[in-house]
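Kindly return the folded structure for what I paste below:
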Amino acid sequence: MIYGNLFSKLLKEDLKRRTWAVALTFLVFFFSLPIGLALALEGAENTNYVSFNNERPFINDGTIPEAQFREKLLSLRTEVVLSQAGFGNGLAPFLLIVAALVIGVSSFSYLHNKQKVDFYHSLPVKREALFGCQFMGGILMTGVAYGINLLLLTVVAMAYGVPLGAIAGSLAGGWAFNMLYFMLMYATVVIAMMMTGNMVVGILAAGVFFFFLPGIMFLLSAYCQMFFVTTARYMWTNEHSPFWWGVKYLSPFSIYMEALSWKLKDLGKHVPELFCSVAAVPALTLLSLWLYRIRPSEAAGRAMAFRRSKAPIRLIMVIGFGLSGGMFFWILQNRVQWGIFGAVVSVLLSHCIIEIIYHFDFKKLFANKLQLGLSLVITILLFLSFRFDWYGYDSYLPKKESVVFASLDVEQDHQRRGRPEFTENEDGALTMKYKPMYVYIENNMKLSDLDSVLAIVEESRDRTLEGRDRRLEGRNAQKSYAAASYTTIGGADGPTAVFLAGKQEGEQETEEKFFTTITVCYELKDGRKVSREYQNIPISSVMDAYRAIYGSQEYKEGLYDILGQAPSEVCQVVYSEAGQMMSAGEDREISKRILEAYQSDLMELSVEERMAELPLGRISFVTDAAAKYMRQKNAGDLEEHLRWNYSYQSWEELNFSQNYDYFWPVYPSFTRTIALLKQQDILPGTYFVPDKVDSVVLNVLPVLQRDDSGSYSDLPKGEGLEALKKLNPNYRGDGFLEFRDQKDIKTLMDAMAQEDCYSLNYLYDPPEHSLKGITGSLVLSGGRTVTCVFTGEHVTPELLKLFEGIPIEKAGDLTR
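Sure, this is the predicted structure:
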């Protein structure tokens, strides 16, 4: 009882001493919570709840019953309240972070003043009681101020008609979880105050505890991402990265930021994290109490309270800053010497600054030369270990016996950036989320032909290691791919890149082709999954192994998700050719038969057929979910959606996104599919014909030279223009040729292909020709336009004569 009375008196005296902090905390929460909610509700009402109603004004226009309107209005107001005070929303997290720092510093600021330390420690009170009073006072003043203002916020919400039962649970849960993470950060700030003897240094120490270790983890992940050239996608910066785990969980600040992304209803998924956070609060509290007990009174006024903590903290921080400096100068110049220069300079500067802070004396810059030398050596070795891959990351190749299955993502084989997944909301509307194609491939492709897989990977690895130094020490991101520079034909979507295949100055041109990015994912017998990515690899160098892989059922089923599409889910089939979209009708039985035929044709497609054929057109299998989503987005039926798209030639633009091509190629060898389409009066191969083309416009600007200002210096002008028009009457004078004669159109089209079809098959192997890089626009009857490219077939003297006066020989420098 005596101890309880003493603690109560000490706590009251502490709160009186910090009345300013109590008042400031209460006022900040008052204006942020109840007043902030009142403003938010008024603002939402003035804007008809647009921000809370899917960007649509909520107005009672008489189309819905009054009771239903009131119910929806109440739901929107409840959403406004929770957006201001629910866990993870509003200003509360920011205020609690600031409060943890301010209250934590003020609670034990007396430790940094010798007179105050002597006074407090001369009182006939145990240090434990004194610590408990100061520590609990900070938590109480914040928790009570936050709680009272939440109650006031509840009163404001109820005044606007929001029932208590709709928000009480969320507000109570928000208070509990916000206070949990406040205490976590508060205890960390107290530890910083215990370990320092100066308030400014204590604040700096709290900043180090909040940000330094996550920063180091982020830096290490950046080193791996930068120097390991076979890193698969974003392996070092995604949720599976060990460093990213450190970024999220190695400081109370980052733990809080991670927790704010959770939802109260989903907390069951985060029980381990919550358990660790709850356990960390008493652990850190006990650590701070132990530090308080052993803290010498004479530490007041010194930078660091404990001499033994100086060396490890200095070493970790100096090495961290040194690696940061090395990375900074490496990014600037991509040279080892500059990286080492940045590391050395950063080590010297950070070491000297820390020594000044430790000793408050400029003369102590090099007081610990041994530690400075050790820091320099460790930092330089760490930098070099990443630059020269002493870890063997890029040279990794597993033994066949250790691999269960493997997946192989040949980027040009799918040319698709994502798969749509539809989820139905409570109101019945669909939302769509993309999953990258590599996720589907890694989850569904199980290749058992490991000999072929490892043959492809070994060749890819060897080529990557040969070019590793050139890639890393390129002047910038573009130059790092100097061995594989490319130009895009006609700005086509997808991998229609034109590669200059690995040529160095003075070397003869290689015949290697079909360059692509290959990503392999091994499923090892020990349960691990290991991925590597190899860029700019010519498929021609591993054609035998690739042919064996592509011909396997395992590869195609893991690559083409259409092979796993259930026929019962397809409601319509759409065929596209020459800018025209044709529906096979809404007969589900017909759609089912066409899908099954296409699946059979695609499964039998061979590498040889792809090298010899270009698709006639493209086909899309519209699922029930996709159709519903399109109608929902376009507020009309599917047929209207398709007709509207005719003039844009872009299913992607209104379908799912401009970056997603939901069409599949229809090759001439797909006899089953073509036969069924013909039964529906859709005739593949008959729409891209001269009889349906009014004119052809060719862009010859790619073969003209640009001067320093970016203009085309050899674009004919004046007398030269008139001379060219006499020589070639089809020249318009702006870098374009226009043809309207049917004979010329036929000659051109015999050597051209639709660009959207051409881009679907990067294995097509056309003969060399001098018209590469020249694109054409075909204007069809009805006004539709189709972008085309020259394939190299049927490039006859008669065709080349149409380019008279145009320096088309320069186009030969562009290769596919």
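
from here on, contacts and neighbour counts on C-alpha atoms
Will do.

can you give me how far whichever strand or helix holds S407 is from the chain middle?
In this assignment (DSSP states H and E), S407 forms part of strand 403-410. Remark: strand 403-410 is offset 23 Å from the chain centroid, using Cα atoms, centre = their mean, to the nearest Å.

now stretch 16-36
With Cα atoms, centre = their mean, you get 40 Å for stretch 16-36.

quick one: contacts for L95?
Listed by Cα atoms under 8 Å, 6 or more residues apart in numbering, the contact partners of L95 are 28-29.

any idea which element it lies in?
helix 92-107.

before we move on, what about R77?
helix 66-85.

what inclination does that helix have with respect to helix 92-107?
Angle of helix 66-85 versus helix 92-107, following axes from the mean of the first three to the mean of the last three Cα atoms, to 10 degrees, is 30 degrees.

For the strand holding S407, name the packing helices and strands.
On a contact count with 3 or more Cα pairs under 8 Å, 6 or more residues apart in numbering; DSSP states H and E, strand 403-410 meets helix 437-444, helix 450-466, strand 515-524, helix 553-559.

contact partners of it?
438, 441-442, 445-448, 450, 453, 516-525, 555, 559.

So I203 is in contact with V105, correct?
Yes - counting by Cα atoms under 8 Å, V105 is a contact partner of I203 at 7.4 Å.

Now the second one, please; I'll put the structures next to each other:
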Amino acid sequence: MISKISYIKLIREDIRHRGWLAALSGVLLFLSMPVYTLIYLDSYSEDPEVLKEFADTFSRFINGYNSAFLIILIGILAFAVGISGFQFMHKKEKLDFYHGLALKRHQLFAISYLAGLFLFLIPYIVCTVLTILVGAVKGIMTLSLAGECFLTMGTGILAFLLIYHTCIFAGMLTGRSVTMFLGTLVIGVYPSLVLTLLPSLRDAFFQTTYNVHDSIPEKLSEYLSPFPLFIRMLEQNNSYSNVFMITAALVLIVLLLAASIMLYRIYPSESAGNALAFKFTPPVFKVLISIPTAVFISLLVKSFIGASGTKWIIILSMLAIVLLCGLIEFIYWQDLKMLLKGWRSSVIAIGFVAVLLAVFQFDFTGYDTYLPKEEKIARIGTLPDSFASYFWYPEDYTSEDDRESFVLSDDVDVLYNLAQSGIENVKKGITPNTLYSSQTSMQTDKDSDNYICAAFCFELESGKKVYRNYCVFYNETLEAFTKLCQKEDYRKELFPIFHVEKENVSSVSLQDIYITPEELLLTAEQRTELLSAYEKDVLNTDIRKLGSEVPIGEFSLTIRHVPNKETNTNQPFHSWVNGTREWNAARM
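Here you go, the predicted model:
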């Protein structure tokens, strides 16, 4: 049984063999942390007041928030340390030698793992302390700020471990350093690639999609993939305060480490020099990697060249899947004669991509024509395109969560009928894409004036919300709003004037048809009376006038905004404008 002393000696010996990496880490981290911080702060040394402002953001110099170079450097060091520490597994002579030692496999793993960890940790901790000393020399360092710097250092270490463990895990699945590197790239982005693929295809193929916020898979993709999570942790200031992010990083780190240890215990010695370590994995990995990658490449190329329609997605996807299958087989065997060796897995991958694209191309799921059953809908809201510049709400200008874009109504039947007409238009080929496209299916421009794009929000009895975007008739939309606005509560929710607290309005300006704004010299009481009179006019306005008459003026309100502790804004005032086409106001 190996003693603790010899165990430490083996770690030191491993570090000594990788001394070039230790020196490189030390020099680069020294230049990118304390030296960079000193140069950056020294440029403001002549202005003490400005220099003091850096106290709030000084910890950013530790994790790379102020320097993209440091973020890239940490990632590269994690790659270098991981590959150099376990490259002995990829050479048969070295692997036989190490496995012939009187050491258990978990001990060999621990020696290489800890040695690599120290190669980064020691220089990084030393450079963090030196960076803090730079802040102390400049007179901006405090005890609490030093503590914040060490917490930021902790997130930097976690970010390093994400890439380090990803690299080690890839090493346990491969038998060559090249495939270990490629495997690290794949594992680092694969969860994000898979989770965002279906939403991307939905937006590309379907005509009625409407995205209010990221879907659950898209949100999870930022926390389940090592590379995106690595970047998020280092790009955000005070990322250590994001409990969910830190938890996700810790879970990924532990899972990758545990999986790596388990795989190393069963790692076959004869796998050294092979592309992959386990015989059953080549066809499985080829199918899992090539399918999402091929479709992603087609979407990326289509977006880059600006091609319209979906035919190029299909053509590029099929071309990409064929090329990827051949490329992966070449990486496996490094022999052009062996490209067809795994033809069965290639057929499976190509067939899956073809079926997947057919499902989206012909909408076998009925996404574009889907409409919840009326009895299952609790409320419906609609948002025509014209509202984007028509109604501006005070809540939209705060740093808090955005207000619900849709004004939901209990009069389900009114908007349900409008949504049904939108689906009928979809079946006729009249969609938001065709309405705004130069290759529109409308016979004349006059025909297109009869339609308007409107997004719908269906709030089901279960609480779930379904969003769609249809092309509907202009007159039908106006008639629907006329019926909805017969209720005073709906009007108060729709018109922004009712979202304004009159006591917080500090000034009112009027902009006439000549676009010449002029502040109205009113007292607080007069401003309140003016806004109250406007509210009464809005409640009594015929909604049809909003779509037929042209405004002759516009109100602009300056509203006093007191930021709370959760908001981070330095602006005490916000200007909001009125959004109705009635009376002498155009927007609010």
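
circling back: once aligned to structure 2, how far is the helix holding L95 of structure 1 on average?
Its aligned residues in structure 2 lie a mean 1.2 Å from helix 92-107 of structure 1 after superposition (mean Cα distance after the TM-score superposition for structure 1).

got the buried residues for that helix?
92-93, 95-97, 99-107 (16 or more other Cα atoms under 10 Å).

So which of those residues is the closest to D661 of structure 1?
Distance to D661 of structure 1, by Cα to Cα, is smallest for P93 among the buried residues of helix 92-107 of structure 1, at 41.6 Å.

count of neighbours near the nearest residue to E424 of structure 1 once chain neighbours are set aside?
Leaving out its chain neighbours, the residue that sits closest to E424 of structure 1 by Cα to Cα, 6 or more residues apart in numbering is L430, at 4.5 Å. Residues near L430 of structure 1, counting by other Cα atoms under 10 Å, number 18.

likewise D469 of structure 1?
Neighbours of D469 of structure 1 (other Cα under 10 Å): 15.

In a strand, it, correct?
No - the assignment for D469 of structure 1, made by DSSP: H, G, I helix; E, B strand; the rest coil, is helix rather than a strand.

Show me the helices in the stretch 201-350 of structure 1, by range?
Per DSSP state H, counting those that start in this stretch, the stretch 201-350 of structure 1 carries helices over the ranges 242-249, 252-259, 271-294, 310-333, 336-359.

Just send these back as TSV, with distance to T464 of structure 1 and mean neighbour count too.
Shown next, in TSV, are the helices of the stretch 201-350 of structure 1 (distance: least, Cα to Cα, whole Å; neighbours: other Cα atoms under 10 Å):
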stretch	distance to T464 of structure 1	mean neighbour count
helix 242-249	25	19
helix 252-259	37	20
helix 271-294	40	16
helix 310-333	21	20
helix 336-359	19	20
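
Looking at these, which is nearest to M603 of structure 1?
Per Cα to Cα, nearest to M603 of structure 1 of the helices of the stretch 201-350 of structure 1: helix 242-249, 39.1 Å.

That closest one: average distance to aligned residues in structure 2?
Looks like 2.5 Å for helix 242-249 of structure 1 (mean Cα distance after the TM-score superposition for structure 1).

list the helices and strands that helix packs on?
Looks like helix 242-249 of structure 1 contacts helix 199-227, helix 252-259 (3+ Cα pairs under 8 Å, 6+ apart).

That helix vs helix 252-259, what angle?
100 degrees.

hmm, who's touching helix 242-249 of structure 1?
213-215, 217-218, 220-221, 236-239, 254-255, 257-258.

and if you look at stretch 384-398 of structure 1?
With contact meaning Cα under 8 Å, 6+ apart, stretch 384-398 of structure 1 is reached by 223-224, 227-231, 336, 457-458, 461-462, 465.

Would you mark the buried spots in the helix holding R77 of structure 1?
69, 73-74, 76-85.

and the residues you listed as JSON lines, adding distance to C788 of structure 1?
What follows is those, written out as JSON lines (distance: Cα to Cα, whole Å):
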{"residue": "F69", "distance to C788 of structure 1": "54"}
{"residue": "L73", "distance to C788 of structure 1": "54"}
{"residue": "L74", "distance to C788 of structure 1": "56"}
{"residue": "L76", "distance to C788 of structure 1": "51"}
{"residue": "R77", "distance to C788 of structure 1": "55"}
{"residue": "T78", "distance to C788 of structure 1": "55"}
{"residue": "E79", "distance to C788 of structure 1": "52"}
{"residue": "V80", "distance to C788 of structure 1": "53"}
{"residue": "V81", "distance to C788 of structure 1": "56"}
{"residue": "L82", "distance to C788 of structure 1": "54"}
{"residue": "S83", "distance to C788 of structure 1": "51"}
{"residue": "Q84", "distance to C788 of structure 1": "54"}
{"residue": "A85", "distance to C788 of structure 1": "57"}
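
that older thread, superpose on structure 2 and give me the mean offset of the strand holding S407 of structure 1.
Mean for strand 403-410 of structure 1 is 1.8 Å (mean Cα distance after the TM-score superposition for structure 1).

aligned partner of Y391 of structure 1 in structure 2?
Using TM-score structural alignment, the partner of Y391 of structure 1 in structure 2 is T365.

which residue is nearest the centroid of structure 2?
E222 (6.1 Å; Cα atoms, centre = their mean).

What does that residue correspond to in structure 1?
Aligned partner of E222 of structure 2 by TM-score structural alignment: K248.

re the thing from before, just give the number of residues close to the match of Y391 of structure 1.
T365 of structure 2 has 10 nearby residues by other Cα under 10 Å.
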